[in-house]
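K.L.:
The sequence and its predicted three-dimensional model are supplied below.
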Amino acid sequence: MTEVLVRALRPADPADTTAFAAVRRACLPAMLATSASVAYDAAHAHPDAHYLQLVAETDGEVIGTAQTGIAFDSPEPGQGSANIYVHPERRGIGAGSLLLRTAEEHLAGKGATTLYSWVLDTPENRAFATRRGYRASRSAHFLRLDLAKGDLPPRPPLPAGVELRTGADFAADPRPFFDLDAETAADEPSDVAAELTDYEHWLAETWQHPLMNHELTTVAVVDGRPAAFSMARTDDASRYASGMTGTARAHRGRGLAKLAKNDSLHRARAAGYTEAFTGNDAGNAPMLAINDWFGYRICDTEVRHVRTLG
């Protein structure tokens, strides 16, 4: 019988972080991960998140991963998350079960009373979650756009009073960008409400993250203030992902988010990126419609599951 060992990730070991990222890419290509981003996540997690990355290995080979933590920025305490991924070619030998059990024990010890887990929408993965006491909640889609071969909508004329800037234009003072991100995040559909209030942590976790691409991020500015944005994340290959796209409440209904995202996609293609990914809550019809207009197509679906610890 193959023996599986679960342990904490060694973030200072490039071989470990590279293997972690490789498993994530094999399981969910739309979720960007690099050795540098995995190490960075470990080093810059908020202390109240009790963030822990786990790996499952057999014969020294990393075959599964887990990302666990507490939603410290939620107004409701005790909400934890455990997202488990096992390489598609190494399933069925107990790695997922051991990763989940280890993650649950860690989170329970840090005060979690409710656990959420994103589960790939396949019969096998959903059955795995159900057998372990998790019930299905909301779902979300990952979408892919072929930047190399697909046709993007043309850039329209800018509305009067609107200008497009890049994230790099806010390098000296990212605070206005943070304020807009916080406002849009508060309205994002989710089982767990989020409140972005810690600017210094946002700088470390989001603005300075190695996947964040300031040059390809587009911000629509009205009267000198950011009104809408499309945040770009890129890996060290040829993949681009929309980290977040949103509009301030006072400017919604004007097509500014679509304008910003279109500009970012055009510039990403010009920079040589060949694939674009994004993700939407399955109930977010307006954003799904916008992405369909761009030419995105669903490539994966995950279903969020929840379990109450007793």
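P.N.:
Great, that's in hand.
K.L.:
okay, CA-based contacts and neighbour counts for the rest of this
P.N.:
Noted.
K.L.:
Contact partners for the nearest residue to His214 once chain neighbours are set aside?
P.N.:
Excluding the flanking residues, the one nearest His214 by C-alpha to C-alpha, 6 or more residues apart in numbering is Gly167, at 4.4 Å. The contact partners of Gly167, taken as C-alpha atoms under 8 Å, 6 or more residues apart in numbering, are Asn213, His214, Glu215, Leu216, Thr217, Thr218, Val219, Met231.
K.L.:
Please compare the first structure with the one that follows:
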Amino acid sequence: MTVLVRDLRSDDPADVAAFARVRHLALPFILWTPQAVVHHLLHTHPDARSRSLVAEEDGEVIGTAQIGLVHDSPEPGQAYLNIYVRPDRVRRGAGGLLVRTAEEHLATEGARKLFAWVLDEPAHLAFAERHGYERRRSAHFLRLGLADSTLPPPPPLPPGVELRTAADFADDPRPMFELDAETLADEPSDVAMEFTDYEAWLAETWRHPLLNRELTSVAVADGRPVAFSVAYTDGGTRYSSAMTGTVRAHRGRGLAKLTKTDSLRRARAAGCTEAFTGNDTDNGPMLAINKWLGYEVCGTEVRYVRELG
């Protein structure tokens, strides 16, 4: 049996569906749809030098990789590679070949530091360390059964705050861009990032096929968005919190808890039955909110890094 690595064919629906299927099997805590896979491939900023790869064995897609430069970081030379192989097709050389292909591409594009998320399981961790990657921080995946749980009542609205949705900003999304940019800057991360390109944000984030603007709850004060809980949905019954944050001037008022509770209640009313979210393991305040909402840890990933010579 022969394993080869090639670029994903974005114009081939079967190839895209196979990519999404591998990702779902390997990482069921994140929403994967063919539309989202194509969107990432076609709308990631050109400066990222992004590629989506597949590992194919005798015509069957058994592994995937999404790789690129972190072009919106103030520190040049940083890159990412996230590689997943079907759980029932491991130990066939697909993962190693994807790593080698990804590293060669990223080094050619000027990468000096490579970051990867790795499932916190012995075989996965050992694989990363065999390839020269060093362990850093970790993050939890959490799950909430919306159909069989009782959500707590929403916290009271603080004075001067109203709840709206992202759909209310469809005509002028720039205030949402500004909110996203400020909250992202304070998100726990190994890589500093800055949102400065509004047009790129529109293409990559605002028009993302998983973004559900009607279920994305936004707290507004003095006429501007100051907190939000971003909702992704897969077109079926699965929901995911893509980001929850508050601008610095309005922290400590319970707005993160307020918007996340409101978004989840909207999601359940819209027919969603399963909710996912993710948290850095050191993000105590957000973990406390999720525990209060009823989320339970269902998986963990570890951040690994390798510096190229």
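P.N.:
That came through, no problem. Predicted model only: the values in this text are computed from it and were never measured.
K.L.:
if we can go back for a sec, alignment lookup: the residue nearest to His214 of structure 1 to structure 2.
P.N.:
Under the alignment (TM-score structural alignment), Gly167 of structure 1 pairs with Ala166 of structure 2.
K.L.:
could you measure its match against Phe177 of structure 2, distance?
P.N.:
Going from Ala166 of structure 2 to Phe177 of structure 2 by C-alpha to C-alpha, to the nearest Å gives 11 Å.
K.L.:
swap in Gly235 of structure 2?
P.N.:
24 Å.
K.L.:
These two: who's more crowded?
P.N.:
When Gly235 of structure 2 and Phe177 are compared for neighbours, Phe177 comes out ahead with 20 against 12, by other C-alpha atoms under 10 Å.
K.L.:
ok, now how distant is that one from Thr205 of structure 2?
P.N.:
9 Å.
K.L.:
now Thr44 of structure 2
P.N.:
Between Thr44 of structure 2 and Thr205 of structure 2 the computed distance is 10 Å (C-alpha to C-alpha).
K.L.:
do the same with Arg92 of structure 2
P.N.:
Distance from Arg92 of structure 2 to Thr205 of structure 2, by C-alpha to C-alpha: 35 Å.
K.L.:
Could you do Arg23 of structure 2 as well?
P.N.:
From Arg23 of structure 2 to Thr205 of structure 2 the distance is 20 Å (C-alpha to C-alpha).
K.L.:
Who has more neighbours out of those two?
P.N.:
Taking neighbours as other C-alpha under 10 Å, Arg23 of structure 2 and Thr205 compare with Arg23 leading, 25 against 18.
K.L.:
list the buried ones in the helix or strand where that one lies?
P.N.:
Following DSSP states H and E, one finds Arg23 of structure 2 within helix 13-26. Using 16 or more other C-alpha atoms under 10 Å as the test for burial, helix 13-26 of structure 2 gives Asp15, Val16, Ala17, Ala18, Phe19, Ala20, Arg21, Val22, Arg23, His24, Ala26.
K.L.:
Closest to His131 of structure 2 out of those?
P.N.:
Ala26 (19.8 Å; C-alpha to C-alpha).
K.L.:
Contacts only, for the closest one.
P.N.:
If you count contacts by C-alpha under 8 Å, 6+ apart, Ala26 of structure 2 has them with Tyr84, Val85, Arg86, Pro87.
K.L.:
Quick one: distance of the strand or helix carrying Lys291 of structure 2 to the chain centre.
P.N.:
Take DSSP H and E as the rule and Lys291 of structure 2 turns out to sit in helix 284-293. Taking C-alpha atoms, centre = their mean, to the nearest Å, the mean C-alpha location of helix 284-293 of structure 2 is offset from the chain mean by 19 Å.
K.L.:
end to end, how far does stretch 71-91 of structure 1 reach?
P.N.:
29 Å.
K.L.:
so how far is Pro156 of structure 2 from Gly271 of structure 2?
P.N.:
In terms of C-alpha to C-alpha, Gly271 of structure 2 sits 25 Å off from Pro156 of structure 2.
K.L.:
Of the two, give the one with the bigger neighbour count.
P.N.:
Taking other C-alpha under 10 Å, Gly271 of structure 2 and Pro156 do not tie; Gly271 has more neighbours (14 against 9).
K.L.:
Setting aside sequence neighbours, what's the nearest residue to the more buried one?
P.N.:
Thr237 (6.3 Å).
K.L.:
One more: Val55 of structure 1?
P.N.:
Leaving out its chain neighbours, the residue that sits closest to Val55 of structure 1 by C-alpha to C-alpha, 6+ apart is Thr65, at 4.5 Å.
K.L.:
Can you name the element that comes right after the helix holding Arg23 of structure 2?
P.N.:
helix 34-43.
K.L.:
Mean deviation, that following helix versus structure 1?
P.N.:
Aligned to structure 1 and superposed, helix 34-43 of structure 2 gives a mean residue distance of 0.7 Å (mean C-alpha distance after the TM-score superposition for structure 1).
K.L.:
So which elements touch that helix?
P.N.:
helix 13-26 (3 or more C-alpha pairs under 8 Å, 6 or more residues apart in numbering; DSSP states H and E).
K.L.:
now do 10 Å
P.N.:
When contacts are defined as 3 or more C-alpha pairs under 10 Å, 6 or more residues apart in numbering; DSSP states H and E, helix 34-43 of structure 2 sits against helix 13-26, strand 51-57, strand 60-69.
K.L.:
would you list these in TSV and tack on distance to Asp186 of structure 2?
P.N.:
Conversion of the helices and strands packed on helix 34-43 of structure 2 to TSV gives the following (distance: least, C-alpha to C-alpha, whole Å):
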stretch	distance to Asp186 of structure 2
helix 13-26	28
strand 51-57	27
strand 60-69	20
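K.L.:
re the thing from before, buried ones in the helix holding Lys291 of structure 2, by neighbour count?
P.N.:
Using 16+ other C-alpha under 10 Å as the test for burial, helix 284-293 of structure 2 gives Met286, Leu287, Ile289, Asn290, Leu293.
K.L.:
and which of the residues you listed is nearest to Glu75 of structure 2?
P.N.:
Scanning these for proximity to Glu75 of structure 2, where the rule is C-alpha to C-alpha, the winner is Met286, at 27.2 Å.
K.L.:
just checking, that closest one touches Ala256?
P.N.:
Yes - taking C-alpha atoms under 10 Å as the definition, Met286 of structure 2 is a contact partner of Ala256 at 8.3 Å.
K.L.:
what do the two both touch?
P.N.:
Counting by C-alpha atoms under 10 Å, 6 or more residues apart in numbering, the common neighbours of Met286 of structure 2 and Ala256 are Thr244, Gly245.
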